[in-house]
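[1] Mind looking at a prediction? Sequence and model below.
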Amino acid sequence: MTAGAWQALTPIAPNLGRLRGKRIVSPDGSAESAPIDLMRTKIVQQMRANGWRRLAITSPSAGCGKSTVALNLALSLARQQERHTLLIEADFRKPSLLKLLDAPRGPQISEVLAGTAEFADHALRLGGNLAIGANSKPVETPAELIQSRRAAEALERIETIYAPDLMIFDTAPVLVSDDTLSLAAHVDCVLIIAATEETTIQEIDICERELAERTNVMGVVVNKFRFAAPEYGYAYGYGYGAATEED
């Protein structure tokens, strides 16, 4: 990895107040980010112990908040200055990261995976150690793109040039399409995001079985719940209310 490669990426500086309004609470290390930071620590420890570098974040169905969790996790990791993280938007049917970030439209990471563009021309950099490859518009044939040899080669090239400590993939819901099952061949492990009072046990079981046949299932995070923890003076939980429509 060269510092020059990272510095060449287009920098953005999202407004923290607007991020918080979209349940993105981890950039400043506030009390609300504690559950995300705890999840970050557990994920890093488990991935390091197993020699894993690529993590997919998915959900059984739409509306579970997976994109919000993925972005919060990436921003939490970015506060560890010695760690370099890539967040790749692999939910090609319904991209949402640029909207969550209030970032200018234009980047299209799908073109990089198709082998028609370079990551440096379509990635955004937050600070010095977090790069995000997002999409401005949906992709017509995402499963075919994910399964292509060009996509695998593009990911290898990105890893070679940028040498991230961790690559996070925000992927499509498992029960909506076969996109995430196709992506599973390219990742070391997957984390399932379930929504309280929305996701059923049966849906989680189906996801776990399907994904376990293709990669390592790290676990299930229950999102969209909140309970008071008066002894700490703040609410504690992985969920922060309703997820945005795009998640």
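    Looks like it came in fine. Numbering: from 1, shown residues only.

[2] From now on I want contacts and neighbour counts done on CA atoms only, so please keep to that.
    Noted.

[3] Tell me where this structure has helices.
    3-7, 16-21, 34-50, 66-78, 97-101, 109-113, 142-147, 149-162, 179-183, 201-212 (DSSP state H).

[4] In the last one, which residues are buried?
    This means helix 201-212. Residues of helix 201-212 classed as buried under the neighbour-count rule (16 or more other Cα atoms under 10 Å) are 204, 207-208, 211-212.

[5] of the residues you listed, closest to N223?
    If you rank the buried residues of helix 201-212 by distance to N223 using Cα to Cα, I204 comes first, at 13.0 Å.

[6] Got another one to weigh against that:
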Amino acid sequence: MLLEVNNVSKHFGGVKAVNNSSFTVGKNEIVGIIGPNGAGKTTLFNLISGNFPVTNGNINFKGENITNQKPYILCKKGIGRTYQVVKPFGNITVLENVIVGAFNKINSKDEAKEYSLEILKKVGLYEQRNQIGKSLTLANKKRLEVAKALATQPELLLLDEVMAGLNPTEIKDVLPMIQSLNDDGITIILIEHIMEVVMTICDRIIVINHGEKIAEGTAEEIANNDKVIEAYLGGEATNA
């Protein structure tokens, strides 16, 4: 397994944001994590990427225990992520934003630039390469967030609601991009509230509620799981 999350918990005082959660992710899978707002999804990403220390349990990546290692170390080891709130470097160009990430594994400025231009082609931002980061539309800021993470050359990419706030046309444009990244050999875990996206693209879906995993399975299994319908899908089940 590429990633193993073993009985992991994260407590903030008396609040159990993540409670005794376990799951695995195999190489080249696309795994979705869904759950109501406040269920602990982003906290789980923060534990995997080293942004928060784990209260209990352990996390293994490529067979190595990486629990509580620093984010920059985990980035070097091949874990990249995006953030729910887009964070471009606002006053430098789109290309320069991506070059910053490329220096994770590339030392030469010329090589970093060349690699970054390829990344921008892949995510559909090549034409915007000389624009200032803060001038982009929300949809393109989302793409830039993905490009910055891709530039670090991840084996595992954590995508935190990269389609939130996008219109249906923009969402349809992003789906092939995510699939192409997976086709290139990148394993993906995505947090997403848009059920059509999750049900369409994910090999497996993990559902968490109140910090605990309540279900795991294929899209069809999750759509027909009574616990999931009660805890999360509710009225949205018919739209999935």
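    Yes, it's here. The structure displayed is predicted, hence computed values, not measured ones.

[7] TM between them?
    Overlay of the two chains. TM-score (TM-score structural alignment, normalised by the length of structure 2): 0.40; 147 aligned residues with a Cα RMSD of 5.1 Å.

[8] how about the buried residues of helix 201-212 of structure 1 in TSV, adding distance to A152 of structure 1?
    Rendered in TSV, the data for the buried residues of helix 201-212 of structure 1 read as follows (distance: Cα to Cα, whole Å):
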residue	distance to A152 of structure 1
I204	28
C207	23
E208	24
L211	19
A212	20
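
[9] now, the most widely separated pair of those?
    Between any two of those, the greatest separation by Cα to Cα is 11.8 Å, found for I204 and A212.

[10] Setting the sequence-adjacent residues aside, check what's closest to F45 of structure 2.
    Counting by Cα to Cα, 6 or more residues apart in numbering, L158 is the residue found nearest to F45 of structure 2 once chain neighbours are left out, at 7.1 Å.

[11] What of K122 of structure 2?
    M177 (7.5 Å).

[12] SS state for that neighbour?
    When the structure is reduced to helix, strand and coil (DSSP: H, G, I helix; E, B strand; the rest coil), M177 of structure 2 reads as helix.

[13] pretty sure it is touching K121, no?
    No - applying Cα atoms under 8 Å as the test, M177 of structure 2 and K121 come out as separate, 10.7 Å apart.

[14] Who has more neighbours out of those two?
    When M177 of structure 2 is set against K121 and neighbours are counted by other Cα atoms under 10 Å, the residue ahead is M177, at 16 against 13.

[15] now the more buried one: how far from A223 of structure 2?
    From M177 of structure 2 across to A223 of structure 2, the span is 25 Å (Cα to Cα, to the nearest Å).

[16] would you turn the helices of structure 1 into TSV with distance to A195 of structure 1?
    As requested, the helices of structure 1 are arranged in TSV below (distance: least, Cα to Cα, whole Å):
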stretch	distance to A195 of structure 1
helix 3-7	35
helix 16-21	19
helix 34-50	16
helix 66-78	9
helix 97-101	19
helix 109-113	28
helix 142-147	25
helix 149-162	30
helix 179-183	18
helix 201-212	10
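
[17] Need the winner for burial among these.
    Each of these was assessed for mean neighbour count using mean count of other Cα atoms under 10 Å. The highest is helix 66-78, with a mean of 25.

[18] Does anything pack onto that one? Which helices or strands?
    Contact here means 3 or more Cα pairs under 8 Å, 6 or more residues apart in numbering; DSSP states H and E; on that basis helix 66-78 of structure 1 packs against helix 34-50, strand 54-58, strand 85-90, helix 97-101, strand 130-133, strand 166-171.

[19] make it 7 Å
    Where contact means 3 or more Cα pairs under 7 Å, 6 or more residues apart in numbering; DSSP states H and E, helix 66-78 of structure 1 is packed against helix 34-50, strand 54-58, strand 85-90.

[20] To I132 of structure 1, which of the ones you listed lies closest?
    It's strand 85-90; of the helices and strands packed on helix 66-78 of structure 1, that one is closest to I132 of structure 1 (Cα to Cα) at 4.7 Å.

[21] Which strand or helix spans K121 of structure 2?
    Secondary structure assigned from DSSP states H and E places K121 of structure 2 in helix 109-123.

[22] next SSE after that helix?
    With DSSP H and E setting the assignment, the helix or strand that follows helix 109-123 of structure 2 is helix 138-151.

[23] Which strands or helices does that following helix pack on?
    Under the contact criterion of 3+ Cα pairs under 7 Å, 6+ apart, the helices and strands touching helix 138-151 of structure 2 comprise helix 94-102, helix 109-123.

[24] any idea which of these is most buried?
    A comparison of those by mean neighbour count, using mean count of other Cα under 10 Å, puts helix 94-102 on top with a mean of 25.

[25] Now do that one and helix 109-123, the angle between them.
    Computed with axes from the mean of the first three to the mean of the last three Cα atoms, to 10 degrees, the direction of helix 94-102 of structure 2 lies at 110 degrees from that of helix 109-123.

[26] which helices and strands sit right next to helix 94-102 of structure 2?
    Contacting helix 94-102 of structure 2 under the criterion 3+ Cα pairs under 7 Å, 6+ apart are the following elements: helix 109-123, helix 138-151.

[27] Specify the angle between it and helix 138-151 in degrees.
    30 degrees.

[28] any chance you could map the strands in structure 2?
    Here structure 2 has its strands, by DSSP state E, at 3-12, 15-25, 30-34, 56-61, 64-65, 79-81, 156-160, 187-191, 204-209, 212-217.

[29] Redo those strands as JSON lines? Include distance to K142 of structure 2 and mean neighbour count.
    Output for those, formatted as JSON lines (distance: least, Cα to Cα, whole Å; neighbours: other Cα atoms under 10 Å):
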{"stretch": "strand 3-12", "distance to K142 of structure 2": "25", "mean neighbour count": "18"}
{"stretch": "strand 15-25", "distance to K142 of structure 2": "24", "mean neighbour count": "18"}
{"stretch": "strand 30-34", "distance to K142 of structure 2": "18", "mean neighbour count": "25"}
{"stretch": "strand 56-61", "distance to K142 of structure 2": "26", "mean neighbour count": "18"}
{"stretch": "strand 64-65", "distance to K142 of structure 2": "31", "mean neighbour count": "12"}
{"stretch": "strand 79-81", "distance to K142 of structure 2": "12", "mean neighbour count": "25"}
{"stretch": "strand 156-160", "distance to K142 of structure 2": "10", "mean neighbour count": "25"}
{"stretch": "strand 187-191", "distance to K142 of structure 2": "14", "mean neighbour count": "24"}
{"stretch": "strand 204-209", "distance to K142 of structure 2": "22", "mean neighbour count": "23"}
{"stretch": "strand 212-217", "distance to K142 of structure 2": "27", "mean neighbour count": "18"}
